[in-house]
Each structure stands twice: as structure tokens, then as C-alpha cells.
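Trainee: Quick one, structure for this:
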Amino acid sequence: MSLEALFSSPVVKPSKLGWLVGVALVGLCGCASDKSVKKPEEAQAKEEVAPQPIRPPPAANEKVTEKDTNGDQKPDVWVFSVDDGRRVRKELDINWDGRVDLTTYYDAREEREREAMDLDFDGKVDSVYFYEKGINVRRERDLNGDGKPDVWIFYEKGRLARKERDSNGDSRVDYWEYWENNQVDRIGEDLDGDGNVDKWSRGTPAE
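Mentor: Below you'll find the model as predicted:
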């Protein structure tokens, strides 16, 4: 079940919110297998940017349809479509406080492209899942709230392959964790801040 489907289910109660957020965080702690150290292709994601709002302003050609899934007479789902009726975005209020917590974006074929989440409910995006043909291929997390991802999780064929992290906030990856057969195979660390691995360790348990 996708995050969108899980959070939009009418059977999800506010009391379950902590559990849902925990599930999302656990998923982000997973890590994944590339045989060589490489930077994420989306290098521009590491440039300095302001934190993105979880609810972007609608475009001039977008129309919104509101839905009330819990019967409290207040909308908790907003579906945005363009002039030709194509769905481009869906926003969800998962804890029913009147504010958007999850935004799903769709491509030109109305296939899920990415899901942006506000896990600390401050109105800003701090976690993003990226999809290709409906499969989650990458996750990013902004841990310090500066608008830049600090953790990148990569998947290959649906399995965790690699985790990268910028642990000192300089916009450079300094920690690489590679996974094989659902366990950590090796860890690389950049000790001098030049963007290259200086130390390898093997078979080290993941934190």
C-alpha cells in the first residue's frame, strides 16, 4: 500500500498518527547496492534552497476538488487537476488538524511521481519519496530543516541498495552505507571533507 493510500484511508484514526509517522521514519532508516561510490544524479537537490512548503500555491490552470473523508464537515483531501481534467497533485490532512501533511505529485500519465511529507507538522517538506513506474527508487530526508536533504536512500529492483548522508551540513556526502542481501555489506567514510571515501569498514551493523 502506498503512503497516499494509507494516509487517505477513512479507517485511519488520529490516535494512529504516531504509528504512521514511526513507519515513515523506519523506512527512511533503511539503506541500500552500488559497487562504486557515486553522487546522486540529482545534484541540484543539494544546492542551498529554502524549505519547500508542503502545500505549494496552485497554478493558474489548476482546479481543486475537496473531499471530507471522516465526516467532520471539513475537507481533508484536496485533488488538483488541470484544464484537460488530468490529475496533477493530491494533498492530504492525515491527522485532521486542517493542515496538509502529505502531498502526492503525478506525471503526465497520472502516475505517482513523488510524495512529499511534513513529518514534524511545521508546514515544510522534510521527507520526499521518488517513484519510477510506481516503484519507490529513492528517498530523501532533511534532518536539520535547512531545506536541503541530508540523507539519501537508494533502491534497486525494490530492494535497499545504498544510504548516503551529509552528517556535518556542508552539502557533501560524507557517509556511504552499502547493502547486500538485506544487510550492511560495507561502510565508507569521508574523514577530511573532500567528498571521497577515506575509510572503509565491512560488516558493520547499521545504526
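
Trainee: Please make it C-alpha for all contacts and neighbour counts, starting now.
Mentor: Noted.

Trainee: Make sure residue 115 is indeed in a helix.
Mentor: No - counting by DSSP: H, G, I helix; E, B strand; the rest coil, one finds residue 115 to be strand, located in no helix.

Trainee: how about this one, so we can line them up?
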Amino acid sequence: MTRFPLTWPSPRWLLVALMTFAAAACGSSTPSPSTAEKSPTGERDTAIVHEPCEKDSASAQKVDVNGDRVPDIVHVKKDGREVCRVVDLNLDGAIDAFIYYDAQGVERRRESDFDRDGRADEIAHYERGAVVLKERETNFDDKIDTWDYYEGQRLARRERDSDGDRIIDQWWQFNNPTDARCAIVSADQNADGKPDPGSVVDLCAESYGAPKAATPPPGSAAPPAGAAPGAGQPAATGAGPNTAAPAATTAGAAPAATAAPAGSGPASAPADKKGP
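Mentor: Next up, the predicted model:
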């Protein structure tokens, strides 16, 4: 069976939780980096703390979905309402998620075990039913190393501790609402706790495989190779629709004949008004 819970809440954690819930009751927006618990030296609290869910209590309602006599869903109630739920999503007998509900019955927290090792890999926090923060463990050391912040159900930014010293050293900004893969990433390479300007990387830049956008030149398309100078360029203002570019001349050659003035012999072009 699963090894949930990982650790029991400490008095310090309970104080932080009460402060967090009080702030949420007053209404708040997406948590900012400054609201994450940090020490005076800037270290984050990376402990994975399981919130109790009394799945074996007398009030718990157990549901066996596949008839193997092992509960797949456990509804834990208090004072007539569901306070948390234990779920085995893939019916393998191990707990995949603990889901917690507020006084209105809306999801406020979810602890998920994705790799079936009995340990939480992600703790998602919700406000008014919408996810606002995910604390993630990504390198199998049982410590939180990634904090994902959401705005309107969309991942907006990410903070990471890539070296396990409990201090943020990577910042991700997801600025393209149409492509969740696009992010601008900066890192702290000199251990001063701040993003280094020279470390900024755009994951949707051309150097990272993004297709280059076609940018046609102003006006008409470029002339084909070998075309006379001026070919393909827009006609001069006031010129007729069939006006052609003047022929190029070579050194010593006579200039091209021009139209004869009005009233000249039969070979002259008819005098006509300019323009279309």
C-alpha cells in the first residue's frame, strides 16, 4: 500500500496554514514569490507535508469500484460534509491522490503521487476552485524544487531550485497564452539571488527550433534573378497602368527613342492625357 502520509504537520506548519487560510478567506490573487515561506536568508521550505485525511475513521464512506474488496474511493466526512477524499485512480490498490474541500465543498488542495512510489510528487493549491499554485518534486529527492504559479487556469510563471540549496535560482515567464511551451528563462549563475541578464533564454526563439516568421518586403514581391533594375517595384505616381521601366543603356549606345511630341508625323505616338 501507499506510504502516505509522508510527515505529520508541525506546530510551525499549522501556524502557517492558519495564516494562509485566513488570507484566502479575505480573497486573494495568485500567490506571488514573496508569499512563499522563506527563511531570513531567502531559503524556501521544501518539505513535503501531508495534510491529514482520516480515511479509516468511522465516518468514512468507502467505495469499491471494481469489486476486489479494496476501497478505491474513500469519502471522509465531518459534521455531515465531505472534508477530503482518497482516490485510487488506476485501481491498483495504491493511493494516487488526496483531495481536500473547503466549507462550501469546493476543492482547495490536492496531493498527487504520479510515479506510484507512495510519496507525493505534487501539491496543488486552489482558490475558489481554480488552481493557483503547484508545489512539485521533480528529481526524486522527496523535496519540493519547483513552484508553478497560475493565473486564470494558465501557467504564468515558474520558480525552481535546481541545485537543492533551497534558494530559487531559475525564473520562468510563460508570456504566450497560445503556446504553453514558450517561456523566457533566466538563471542566477553567480549565487547573488538575482536573475543574471546574460542568462536569459527565450525557448521560442529561432535558435531553439521555433519556425522563422515570413516577413515579405514592403511593396510587391522581390524580382526574379536576372531581372532588370527596378523590375517588380511599384509604378511611379501618375504613370499609366502599362508603363514599363526604361531600358538600360550601355556605354556609347544611343538612348532609347522617346515618344514624339503631339502633332508630329504618323509614326509618333498619339498625344494622350497622363494617367489611367
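
Trainee: Work out the TM-score between the chains.
Mentor: Remark: TM-score between the superposed chains equals 0.70 [TM-score structural alignment, normalised by the length of structure 1]; 168 aligned residues with a C-alpha RMSD of 2.9 Å.

Trainee: list the buried ones in stretch 81-91 of structure 2?
Mentor: Using 16 or more other C-alpha atoms under 10 Å as the test for burial, stretch 81-91 of structure 2 gives 82-88, 91.

Trainee: what's that stretch in contact with?
Mentor: By C-alpha atoms under 8 Å, 6 or more residues apart in numbering, the residues outside stretch 81-91 of structure 2 that reach it are 53, 55, 66, 72-77, 94-103, 105.

Trainee: Which residue, neighbours along the chain excluded, lies closest to the residue nearest the centre of structure 1?
Mentor: The geometric centre of structure 1, computed from its C-alpha atoms, lies nearest to residue 128 (C-alpha atoms, centre = their mean), at 2.0 Å. With C-alpha to C-alpha, 6 or more residues apart in numbering as the criterion, residue 128 of structure 1 has its nearest non-adjacent residue at 4.4 Å, and that residue is residue 116.

Trainee: How about residue 194 of structure 2?
Mentor: Among residues not flanking residue 194 of structure 2 along the chain, residue 188 sits closest, at 5.6 Å (C-alpha to C-alpha, 6+ apart).

Trainee: Now for the corresponding residue of structure 1 for the one you found: which residues touch it?
Mentor: Using TM-score structural alignment, the equivalent of residue 188 of structure 2 in structure 1 is residue 190. Residue 190 of structure 1 makes contact with 173-175, 196-199 under the criterion C-alpha under 8 Å, 6+ apart.

Trainee: returning to that earlier point: does the residue nearest to the centre of structure 1 belong to a helix or a strand, and which?
Mentor: Using DSSP states H and E, residue 128 of structure 1 sits in strand 127-132.

Trainee: Find me the equivalent region of the helix or strand just after that strand in structure 2.
Mentor: Toward the C-terminus, strand 127-132 of structure 1 is succeeded by strand 135-141 as the next helix or strand (DSSP H and E). Under TM-score structural alignment, the match for strand 135-141 of structure 1 in structure 2 covers residues 130-136.

Trainee: Stretch 104-111 of structure 1 too?
Mentor: Under the criterion TM-score structural alignment, stretch 104-111 of structure 1 matches residues 99-106.

Trainee: now the end-to-end length of that stretch.
Mentor: 10 Å (C-alpha to C-alpha, to the nearest Å).

Trainee: And that stretch, what's buried?
Mentor: Of the residues in stretch 99-106 of structure 2, 99-102, 106 count as buried by neighbour count, 16+ other C-alpha under 10 Å.

Trainee: Quick one: buried ones out of the contacts of stretch 81-91 of structure 2?
Mentor: 53, 55, 72-77, 94-102.

Trainee: Excluding chain neighbours, give the residue nearest to the corresponding residue of structure 1 for residue 166 of structure 2 in space.
Mentor: Here residue 166 of structure 2 is matched to residue 171 in structure 1, going by TM-score structural alignment. Spatial nearest neighbour of residue 171 of structure 1, chain neighbours left out: residue 46 (5.8 Å); criterion: C-alpha to C-alpha, 6+ apart.

Trainee: how deep is the one you found tucked in, by neighbour count?
Mentor: As a burial measure, residue 46 of structure 1 scores 17 neighbours (other C-alpha atoms under 10 Å).

Trainee: how about it, what's its match in structure 2?
Mentor: When structure 2 is aligned by TM-score structural alignment, residue 46 of structure 1 is paired with residue 44.

Trainee: Contacts only, for that match.
Mentor: When contacts are counted by C-alpha under 8 Å, 6+ apart, residue 44 of structure 2 touches 36-38, 166-168.
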